[in-house]
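In: Coordinates for the following, if possible.
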Amino acid sequence: MFENLTERLSQTLRNVTGRGRLTEENIKDTLREVRMALLEADVALPVVKEFVARVKERAVGQEVSKSLSPGQAFIKIVQSELVSVMGEANESLNLATQPPAIILMAGLQGAGKTTSVGKLARFLKERHKKKVLVVSADVYRPAAIKQLERLAEEIGVSFFPSQSDQAPIAIAQGAIEHARKQFYDVLLIDTAGRLHVDGEMMDEIKALHQAVKPIETLFVVDAMTGQDAANTARAFNEALPLTGVILTKTDGDARGGAALSVRHLTGKPIKFLGMGEKTEALEPFHPDRVASRILGMGDVLSLIEEMERKVDKEKATALAQKVQKGKGFDLEDFRDQLAQMRNMGGMMGLLDKLPGVSGLPDNVKDQIDDKLTVRMEAIISSMTPAERRHPDIIKGSRKRRIALGSGVQVQDVNRLLKQFDQMQKMMKKMSGKGGVRKMMSNMKNMLPPGGFGRGPF
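Out: Next up, the predicted model:
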């Protein structure tokens, strides 16, 4: 998300670098470019006008501090205003009530509501250790009930059964009663998708809200609809007392207009971002971190948190001990590292959170393809256990067999073995005195000549 906006703003903000003082005259062109970048990102016009006005008010005439260049001072102002327009800080779910805490999910048809219920259930179960029950009150789409049942089974939370011939209020009340008796911490209620112009359907969800009195009413909306997402959220907010928004499909949205418009137009915070199809692809929305990513400064905090959650600590400890004992680093270990990287969103998912990556040349970015990681895993999987433990035995006929088994060319196998050899040497240096320092100084050896890869790798 925000790829286009990041690129435009990064180019634009370089124009103020080197100024001795920020004046209305020398930032006029920059502000015009900022305005155009936001409009192209499909940010709502009222949001753009107020944002540019506030940046101008704060920037014009500001004396540059001794520690900052004018460009840095201006970027700091832009970052601060981006944070402000998106809501200052993450607003977590309010679960402070007599259990079960009821969360009602509302939204348009096709916004990803049922999937978001599954993602949120997993989030609450795994990160907050809550006992979660889910129920579908979507009586207009029987497939939605089955979908939620499958999701509940997949993530290991309880599902309260419902039928398409039942009334939504009756379904919800039955689920609440069951949740109380079985001591569930949280009840998530999925509802039918509806249009804000459909008076009958809006009356139905109003009645459902009144009957269950949820502590959280979350509006699920597709980020790819841009500023329309914010306008729809505003219309729903007039009918329902929304407490927050979940933006879905943000991994497919290169603009980011919805994220920058929702809070301003609705007054309601974005609480979560849906970052993909998998049930773990739901992240709390942190305006300060998102602002840093928009400006190409990365999001190291989120990267650290993700590594804490997703890195297999037992495997990491075992590998570290193995290397320290001088037992070497083999292709089995290399495959484990590739799998863990893929589990954390792949190479591009990791790089997106690192500062300065937005400034990489396009030809380098184009070569960072997560399909390559999968292909590398396939090559290693086509080897025998002996070959993975002792790569030195992989010669001509073995290479041809491995290439055939993994659907690649022999030169691709050679390239993988060369990269592995470089990584193995780096691991050996880690096992010695001053290992970490040596590893950092040799990190570039993990990359093939010319940057992030030539050809398939």
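In: okay, CA-based contacts and neighbour counts for the rest of this
Out: Will do.
In: Tell me where the stretch 51-200 of the chain has helices.
Out: 70-86, 113-127, 142-155, 168-181, 199-212 (DSSP state H, counting those that start in this stretch).
In: Looking at these, spot the one closest to Met344.
Out: If you check each of the helices of the stretch 51-200 of the chain against Met344 by Cα to Cα, helix 113-127 wins as the nearest, at 15.6 Å.
In: list the contacts for Glu204?
Out: Residues near Glu204 by Cα atoms under 8 Å, 6 or more residues apart in numbering: none.
In: Gly193 versus that one, what's the distance?
Out: When Cα to Cα, to the nearest Å is the yardstick, Glu204 and Gly193 sit 11 Å from each other.
In: What of Ala339?
Out: According to Cα to Cα, Ala339 stands 37 Å off from Gly193.
In: Look at those two and report which has more neighbours.
Out: More neighbours surround Gly193 than the other of Ala339 and Gly193, with 21 against 15 (other Cα atoms under 10 Å).
In: Just give the nearest non-adjacent residue to the more buried one, would you?
Out: Distances taken as Cα to Cα, 6 or more residues apart in numbering put Gln109 closest to Gly193, at 4.1 Å, once the chain neighbours are dropped.
In: here's the other one to compare against:
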Amino acid sequence: MFENLSERLSRTLKNVSGRGRLTDDNIKDTLREVRMALLEADVALPVVRDFVKRVKERAVGTEVSKSLTPGQEFIKIVQAELEAVMGESNEDLNLSCQPPAVILMAGLQGAGKTTSVGKLGKLLKERQKKKVLVVSADVYRPAAIKQLETLASDIGIDFFPSSVDQKPVDIAKAALEHGKLKFYDVVIVDTAGRLHVDEEMMGEIKDVHKVLNPVETLFVVDAMTGQDAANTAKAFDETLPLTGVILTKVDGDARGGAALSVRHLTGKPIKFLGVGEKTDALEPFHPDRVASRILGMGDVLSLIEDLERNVDKEQAEQLAKKFKEKKGFDLEDFLGQLKQMKNMGGMMGMMDKLPGMSQLPDNVKDQVDDKMFGQMEAIINSMTPGERQRPEIIKGSRKKRIAMGSGTQVQDVNRLLKQFTQMQKMMKKMQKGGMKNMMRNMKGMMPGGGMFPGR
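Out: Below is the predicted model of the structure:
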């Protein structure tokens, strides 16, 4: 997400970052570029106008901090205003009420409501240790109820049965009663997709809302619809009292117009981002971290949280113990590292959150292909336990057998062994000289010899 905007803004702001002083003229040129970048990202015009006006007001005649150059100060202002447009800070779900706390999901058809219900249920169960019940009041879409039941079963949360011959209001009432009776912390209600102009359908969801009196009414909207997402949310809010927005499919949206328009146009916070198809691909929305990503500064905090959630601590401890005892790093360990990386959204998912990665040349980005991880995994899986522990024995005929078993070429096996050898050397350096040595080694391995090529 924000790929195009990030690229444009990074290029534009680079021109101003080295300036000794900011004048009306060089700010004017930069702001024109910023305006164009935002419009190309499909950010709503009123949002762009307001944003550019506020940046200009703050930049002209601003007090420059002693530790920053005027150019850096300008970038700092742009970042602060990006955060302000998106809502300053993360707004969590308000679940402080007499249980069960009811969350009502609304939105257009195909926005990803049902999937979001499952993802949100999983997030609340795993991260907040809540007892969650989900129910579908979508009696119009064939298989909607079955879809949620299957999802709930996969995730391990409870599902309240309903059927297409029931009225949505009756389903909602029964689910709420069951939630109270069985002491659930949270009840999430999925509803049918509807248009705000459909009076009958809007009347129906208002009745459901009245019966449930939810603490959260979340509008689920597809990020790929750009500023239209914000306009639809605004129209819905006029009929239904929304408390927040879930932006889905942001992994397929390179522009980011929806994220930058929703708060300004609706006054409602974005609470979550749907960042993929997996059931754990739902992230709390942090405007400060997103602003940092837009400006190519990465999102290290989210990366650390990903690490804490996805890294197998037992496996990490075993590897650390191996290191302490000066035992070698073998292909079994390498396979473990590949799997952990895959759990964190692959290399591209991680790179997105690392500072300076937006400035990597395209030819380097193209080499980082997550499909390669699958291929590498297949190659290692085709090896015997002995070969994984002693890769040096893998010669001619063994290479042919491994390539055939993994559906790859001998040169692919050679490439993997070369990458493994580099990793092994790096691990040895780490054992000898600690983290400093490893960082120096990694720096040498980076294109251009440094973390930020071209700077």
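In: what's the burial count for the residue nearest to Gly193 of structure 1?
Out: Gln109 of structure 1 has 14 neighbours, counted by other Cα under 10 Å.
In: Is it in contact with Leu195, as I believe?
Out: Yes. Checked against Cα atoms under 8 Å, the pair Gln109 of structure 1 and Leu195 is within contact range at 7.4 Å.
In: Show me where the stretch 351-457 of structure 1 has its helices.
Out: 362-365, 370-381, 385-389, 396-406, 410-431, 435-441.
In: Out of those helices, which gets nearest to Val55 of structure 1?
Out: Nearest of the helices of the stretch 351-457 of structure 1 to Val55 of structure 1, taken as Cα to Cα: helix 362-365 at 29.6 Å.
In: For that closest one, grab the matching residue range in structure 2.
Out: Counting by TM-score structural alignment, helix 362-365 of structure 1 falls onto residues 362-365 of structure 2.
In: Residues touching that stretch, excluding its own?
Out: Pro447.
In: so what's the residue nearest to His390 of structure 1 when sequence neighbours are not counted up against?
Out: With sequence-adjacent residues excluded and distances taken as Cα to Cα, 6+ apart, His390 of structure 1 is closest to Asp330, at 7.2 Å. Asp330 of structure 1 makes contacts with 388-391, 424, as judged by Cα under 8 Å, 6+ apart.
In: let's see it at 10 Å
Out: Contacts for Asp330 of structure 1 (Cα atoms under 10 Å, 6 or more residues apart in numbering) come out as 387-391, 420-421, 423-424.
In: Same question for Leu13 of structure 1.
Out: Leu13 of structure 1 sits next to 27, 30-31, 33-34, 71-72, 74-75, 78, 295 when contact means Cα under 10 Å, 6+ apart.
In: rerun that using 8 Å as the cut-off
Out: With contact set as Cα under 8 Å, 6+ apart, Leu13 of structure 1 has these partners: 30, 71, 74-75.
In: how close does the residue nearest the centre of structure 1 get to Gly156 of structure 1?
Out: Nearest to the geometric centre of structure 1 sits Met275, at 4.1 Å (Cα atoms, centre = their mean). Taking Cα to Cα as the measure, Met275 of structure 1 falls 21 Å from Gly156 of structure 1.
In: sorry, back to before: state the distance from the residue nearest to the centre of structure 1 to Gly345 of structure 1.
Out: Distance, Met275 of structure 1 to Gly345 of structure 1, using Cα to Cα: 10 Å.
In: Just give me the closest of the contacts of Asp330 of structure 1 to Ala291 of structure 1.
Out: Nearest member of the contacts of Asp330 of structure 1 to Ala291 of structure 1, counting by Cα to Cα, is Met423, at 34.4 Å.
In: Next one: that closest one relative to Leu417 of structure 1, how far apart?
Out: Separation of Met423 of structure 1 from Leu417 of structure 1 (Cα to Cα): 10 Å.
In: Just want to know which of the two has more residues nearby.
Out: With neighbours defined as other Cα under 10 Å, Met423 of structure 1 and Leu417 compare such that Met423 has more, 22 against 18.
In: Just give the closest residue to that one, not the sequence neighbours.
Out: With sequence-adjacent residues excluded and distances taken as Cα to Cα, 6+ apart, Met423 of structure 1 is closest to Met446, at 5.6 Å.
In: quick one: contacts for the one you found?
Out: Shown in contact with Met446 of structure 1 (Cα under 8 Å, 6+ apart): 419, 422-423.
In: surely Ser431 of structure 1 meets Gln324?
Out: Yes. Taking Cα under 8 Å as the definition, Ser431 of structure 1 is a contact partner of Gln324 at 4.6 Å.
In: if you count what's nearby, which of those two comes out ahead?
Out: Shown here are Ser431 of structure 1 and Gln324; by other Cα under 10 Å, Ser431 has more neighbours (21 against 17).
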